[in-house]
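*Asks:* Okay, structure incoming, though there's no sequence with it:
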């Protein structure tokens, strides 16, 4: 296997730059650069020299023996002064060593997967952690990276192996008297796994929203203050405001963070009857995005008005453009800021309730694998209930469910996914 190296920290001038080396020649490389291999897992100050004996930099060197590193291989990290020239010189020196090559994007993490230091769900969690921008995203990614989903999958797998073994015992001893009816224990094992799978599947959509961002649509008739409200919440002029009805023709999106949650605010076209073709398209798109949004802030011109779209449970209905707050306690004004704090509090409260329903699983791939397992387990349960003559079919259903859960954590059938997953990683990770 090749020994790989790469800059693991961000490019450009910095206080410290980290170069990572992994593979069978990692310690040999450190010895070539610094003259000796320091004690493993201890930071040691070393002078790094080029092939001519000239000092490139004074660096901290940390070595990790095989089985104790991120990749599971013999590895080393060079903590350099973060000069562009120093990093360039070190990387050039490494490129001259026979048996070493520059790592590909995500190759360190891929080796961690291949060496069973991480499962596939943890790899996805690491990718999400790198991309996280809010506290909620960080916490969710850390939960996956820590192996929470893999631990659950291992528990489900153990239960299903036990259930399949019990069923297969009745097949093996079909011609003999089996002293105990195994179906009650098998049905209990299946019921427990199915219950947990159903809970996980139901929460995947919310988990995806935490990863990608909740959508909050601001909807209402023209000139009710939607664009002004968006600008106030965003803290900048994101949308054009005008007294001319129908100014907003398309959906305007603004990403922000509220109470640690990623949120995309949507300013939509004013909802009204119109003969303008372009505005008609804008209104249709506004209704479509509003129906897809996780939460709608519905603005009215007065308390006697009826909303243009039927409110859903959890929607926030307010009177807009109420500059002095005289119209109602449930009113808001983007112009004066009246009611803004209360509105933000309501949005955070509603989204936090939604976020509480998130599952450990976070990706559509997870949902598909768990749904496949759940469907086959429902079939397996039905086969068990039909009696011992359907035991072979029940056992096969359980084996199919086990394979689906194995795919969840990367045990089987995931080779076609790996290139896509690792393409999101930077070189050095």
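*Replies:* Arrived safely, thanks for sending. Because the structure is predicted, anything quoted here is derived from the model rather than measured.
*Asks:* Going by C-alpha atoms from here, please, whenever you check contacts or count neighbours.
*Replies:* Noted.
*Asks:* pretty sure residue 263 contacts residue 233?
*Replies:* No - using CA atoms under 8 Å as the test, residue 263 is too far from residue 233 to be in contact (11.3 Å).
*Asks:* which non-adjacent residue is nearest residue 42?
*Replies:* Excluding its sequence neighbours, the residue lying closest to residue 42 (CA to CA, 6 or more residues apart in numbering) is residue 62, at 5.7 Å.
*Asks:* Got another one to weigh against that:
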């Protein structure tokens, strides 16, 4: 096993930079630069020198001994001044040592997975935490990183192993009198797992939206003030505005943080009948994106006649409050009237939807749980046929167990690993 190293902190000038090493020679490699006497686990203030004695920098050297480290291997961290030149000098010296090489993207985390320090769901949670931009994303990623999904999967797995073992006991002793009918207990265990799985599957879409962001489309007729409203919400000139109808022809997207939730606002083309081919394409795209959005803000006198159905949770506001005697439910991107109220409405609708989110956050999770649900449904069906069908029921339970094991990376995920770890930086 090679010893790997990489810059674990961000690239560029900073107060402190962290260079991480992991592997069987991590402590020895650190000692080449920092001098002898590093403990298996400890912290040392040392002057770092190149093999020829040249002073590189002064910093802290932290050492961790396997298996009590992030990767489960011997680990050393060099905390030095965050000068680009200092970092490059230390990295260059490490690269010249025998048996030591630069880490590949995500290789530290991959070793943590391989050494049993994390399960695959936790690895995904770590990736989500690194990418988190809002409070809701941080909380969700922390739950997955803490192992909550793995704990759920393990609880389901134990219940299904218990159910399968009861069936197999009957099969193994088919020629003898079995004193207890195991069907009620098996049915109870399987039904309990199925109820949990159905709840988690239903919550994946919202959880995935928290991870990737909700889409909110602003729709309405031309010259209703959609682009002006988008600019007011974004706090910058994100969209071109003019008095001419049909100015917006493409969908303009602005990423925002609303009440801790990631939200992408979509400014769409004005919805009307047109003979202009290019504008027509923009209107078709506007309708398509609006229909697939999580929420629509109708900026119009009426929601009828726009060719887009008003759905549960959608918001209707009247345009150009600055030109009305009574503002009422009207809004104006020009003066800011009604902006705070609209933000509050959008936040309330989306926050309420997040109450149905589960711990599982990815389509991969949903597919694994659906596969388990299908197998468990089949198993319950044949269970009611009596002991003669217990062998088939037990096999269905084993299929469900394997699906849950793939959820946390125990089996059948090797083809996913390269794709997952490619999203990590070198130091992770």
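*Replies:* Received, thanks. Everything quoted here is computed from the prediction, not taken from an experiment.
*Asks:* Superposing both, give me the TM-score.
*Replies:* Once superposed, the chains reach a TM-score of 0.97 (TM-score structural alignment, normalised by the length of the second structure), with 428 aligned residues with a CA RMSD of 1.4 Å.
*Asks:* quick one on the thing from earlier: run a quick neighbour tally on the residue nearest to residue 42 of the first structure.
*Replies:* Per other CA atoms under 10 Å, the neighbour tally for residue 62 of the first structure reads 21.
*Asks:* where's it relative to residue 224 of the first structure, distance?
*Replies:* 62 Å (CA to CA, to the nearest Å).
*Asks:* More neighbours: residue 263 and residue 233 of the first structure, which one.
*Replies:* Neighbours per residue (other CA under 10 Å) separate residue 263 of the first structure from residue 233, with residue 263 holding more: 25 against 20.
*Asks:* Residue 59 of the first structure should be in a strand, yeah?
*Replies:* Yes - counting by DSSP: H, G, I helix; E, B strand; the rest coil, residue 59 of the first structure is part of a strand.
*Asks:* sec struct for the residue nearest to it when sequence neighbours are not counted, please.
*Replies:* Spatial nearest neighbour of residue 59 of the first structure, chain neighbours left out: residue 80 (4.9 Å); criterion: CA to CA, 6+ apart. Look at residue 80 of the first structure: counting by three-state DSSP, its state is strand.
*Asks:* one step back: the residue nearest to residue 42 of the first structure sits in which helix or strand?
*Replies:* For residue 62 of the first structure, the host element (DSSP states H and E) is strand 55-64.
*Asks:* can you give me the strands in the first structure?
*Replies:* 3-7, 16-22, 44-49, 55-64, 75-81, 100-102, 214-219, 252-258, 261-267, 295-300, 316-319 (DSSP state E).
*Asks:* The longest one packs against which elements?
*Replies:* It refers to strand 55-64 of the first structure. strand 44-49, strand 75-81, helix 84-95 (3 or more CA pairs under 8 Å, 6 or more residues apart in numbering; DSSP states H and E).
*Asks:* These: which one's closest to residue 206 of the first structure?
*Replies:* Relative to residue 206 of the first structure, the nearest member of these by CA to CA is strand 75-81, separated by 37.9 Å.
*Asks:* By how much does that closest one deviate from the second structure on average?
*Replies:* Strand 75-81 of the first structure, aligned to the second structure and superposed, deviates on average by 0.6 Å (mean CA distance after the TM-score superposition for the first structure).
*Asks:* Could I get the contacting residues of the residue nearest to residue 113 of the second structure when sequence neighbours are not counted?
*Replies:* Spatial nearest neighbour of residue 113 of the second structure, chain neighbours left out: residue 119 (5.8 Å); criterion: CA to CA, 6+ apart. Applying CA atoms under 8 Å, 6 or more residues apart in numbering to residue 119 of the second structure gives the contacts 113, 147, 150, 408, 409, 410.
*Asks:* okay, now the fifth one: neighbour count?
*Replies:* Residue neighbour count, defined by other CA under 10 Å, stands at 21 for residue 409 of the second structure.
*Asks:* any idea how far the residue lying closest to it once chain neighbours are set aside lies from residue 197 of the second structure?
*Replies:* When the adjacent residues along the chain are set aside, residue 409 of the second structure lies closest to residue 120, with 4.8 Å between them (CA to CA, 6+ apart). In this structure, residue 120 of the second structure and residue 197 of the second structure are 18 Å apart, going by CA to CA.
*Asks:* Those two - which one has more neighbours?
*Replies:* residue 120 (26 against 20).
*Asks:* That one contacts residue 404, doesn't it?
*Replies:* No - Residue 120 of the second structure is beyond contact range of residue 404, at 11.8 Å (criterion: CA under 8 Å).
*Asks:* Quick check: closest non-adjacent residue to residue 290 of the second structure.
*Replies:* Residue 290 of the second structure sits nearest to residue 217 (CA to CA, 6+ apart), 5.4 Å away.
*Asks:* For stretch 22-41 of the first structure, measure first residue to last.
*Replies:* 14 Å.
*Asks:* For the first structure, just list every one of the helices.
*Replies:* 26-34, 84-95, 107-114, 120-131, 135-145, 148-172, 183-212, 226-234, 277-292, 340-355, 364-385, 391-409, 415-422 (DSSP state H).
*Asks:* of these, which approaches residue 249 of the first structure most closely?
*Replies:* Nearest of the helices of the first structure (CA to CA): helix 277-292, 4.8 Å.
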